[in-house]
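**Q** kindly generate the corresponding structure for this input.
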Amino acid sequence: MENIPPKVQNQLAMLQQMQQQLQTVVSQKGQYELTIREARRAVEDLADVPEDAAVFMNVGSVMMQKSKEQVLASLNERIETLELRVKSLEKQEKALQGRFEQLSSQIRGALEGKQQPPGPA
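**A** Next up, the predicted model:
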């Protein structure tokens, strides 16, 4: 690191930070996608349950009896909300990936001795 110019050292630190952000976004997206799959499976399972059957749902740390209709509405709302979050995370991931690749290219260029022209920020 001694022979690396301070600007490039700063860019390397930014690159590491960006990589961590990218990993966090990918991890969150995966968790949301898993939760969506579980909620969809619950909706599918509820399709076989009679309308007047006792259905229970966790509300915080308490399990409460709810109507099938209420549980389905809650699950569908949860799925919709999580799908929006996943879309948002996908946009973040794409933007971070683009910036990551751009910065990587600039660093490689600087280390090879040929400075890359700065791209759009």
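**Q** from here on, just use CA atoms for contacts and neighbour counts.
**A** OK.
**Q** this protein: strands as residue ranges?
**A** Along the chain, counting by DSSP state E, strands occupy 55-59, 62-66.
**Q** the inter-axis angle of the first one versus strand 62-66?
**A** Regarding strand 55-59 and strand 62-66, their directions subtend 140 degrees when assessed with axes from the mean of the first three to the mean of the last three CA atoms, to 10 degrees.
**Q** distance from strand 55-59 to the middle of the chain?
**A** On the basis of CA atoms, centre = their mean, to the nearest Å, strand 55-59 sits 27 Å off its chain's mean C-alpha point.
**Q** coming back round to it: Leu103: which of the strands of the chain is closest?
**A** strand 55-59 (45.2 Å; CA to CA).
**Q** what comes up buried for the closest one?
**A** Using 16 or more other CA atoms under 10 Å as the test for burial, strand 55-59 gives 55, 57.
**Q** need the residues that contact it.
**A** 63-68, 71 (CA atoms under 8 Å, 6 or more residues apart in numbering).
**Q** can you pick the most crowded of those?
**A** With neighbours defined as other CA atoms under 10 Å, the most crowded of the contacts of strand 55-59 is Lys68; it has 21 neighbours.
**Q** and for comparison, fold this next one:
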Amino acid sequence: MIHLDEWSAILIVILVGFLPTEMWRSLAVIAGRRVQEGSELLLWVRSVAAALLAAIVARLIFVPTGPLVDIPLWLRLVCILCGIGAFLAIRRSVFAGVVVGELVLIGGAWWLLH
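**A** Presented below is the predicted three-dimensional model:
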């Protein structure tokens, strides 16, 4: 049975997390219908998205928090190199790059800690 405190937490997550995000997604879908494939606006949006992703990855590598602090820098860099290698080797598959990078990270962390 869910208690009142749990319902409050669920309501807060829906109001603060889900609804604002869903609102912006819906507006993006509506606005995106008018954007031509290959337009300057779409190229700019893709560039900004790629830059944000690169910044997040760089921060995880060079300024880690939480459990990543215990993983040495050399292992985090090896994970990135292996992920990029898998991405390029398997028909530019982002999924393959992420999976290989994660497996190298998990395997390397396990090896270091045991």
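**Q** what's the TM-score for these two chains?
**A** Overlay of the two chains. TM-score (TM-score structural alignment, normalised by the length of structure 2): 0.32; 45 aligned residues with a CA RMSD of 3.1 Å.
**Q** please name whichever of the strands of structure 1 is nearest to Leu82 of structure 1.
**A** Nearest of these (CA to CA): strand 55-59, 17.6 Å.
**Q** rewinding a little: just send the strands of structure 1 back as JSON lines, with distance to Glu80 of structure 1 too.
**A** As requested, those are arranged in JSON lines below (distance: least, CA to CA, whole Å):
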{"stretch": "strand 55-59", "distance to Glu80 of structure 1": "18"}
{"stretch": "strand 62-66", "distance to Glu80 of structure 1": "20"}
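**Q** wait, which of these is closest to Leu75 of structure 1?
**A** Of those, nearest to Leu75 of structure 1 by CA to CA is strand 55-59, at 10.0 Å.
**Q** and the next element down the chain from the longest helix seen in structure 2?
**A** Across structure 2, the helix with the greatest residue count (assigned by DSSP state H) is helix 40-62. Sequence order places helix 73-89 as the next helix or strand after helix 40-62 of structure 2, per DSSP states H and E.
**Q** which residues sit against that following helix?
**A** 61-62, 92-102, 104-105, 108.
**Q** just the buried ones from these?
**A** Buried among the contacts of helix 73-89 of structure 2 by 16+ other CA under 10 Å: 61, 96-98, 100-102, 104-105, 108.
**Q** what's the farthest-apart pair in those residues?
**A** Ile61 and Ala96 (19.2 Å).
**Q** quick one on the thing from earlier: in helices, which of the buried ones among the contacts of helix 73-89 of structure 2 fall?
**A** 61, 96-98, 100-102, 104-105, 108.
**Q** list the contacts for Leu72 of structure 1?
**A** For Leu72 of structure 1, the contact set (CA under 8 Å, 6+ apart) comprises 43, 46.
**Q** repeat for the one 10 residues further on
**A** Residues counted as contacts of Leu82 of structure 1 (CA under 8 Å, 6+ apart) are 32-33, 36.
**Q** neighbour count and distance to Arg78 of structure 1 added to those residues, as a markdown table?
**A** Output for the contacts of Leu82 of structure 1, formatted as a markdown table (neighbours: other CA atoms under 10 Å; distance: CA to CA, whole Å):
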| residue | neighbour count | distance to Arg78 of structure 1 |
| --- | --- | --- |
| Tyr32 | 19 | 10 |
| Glu33 | 17 | 12 |
| Ile36 | 21 | 8 |
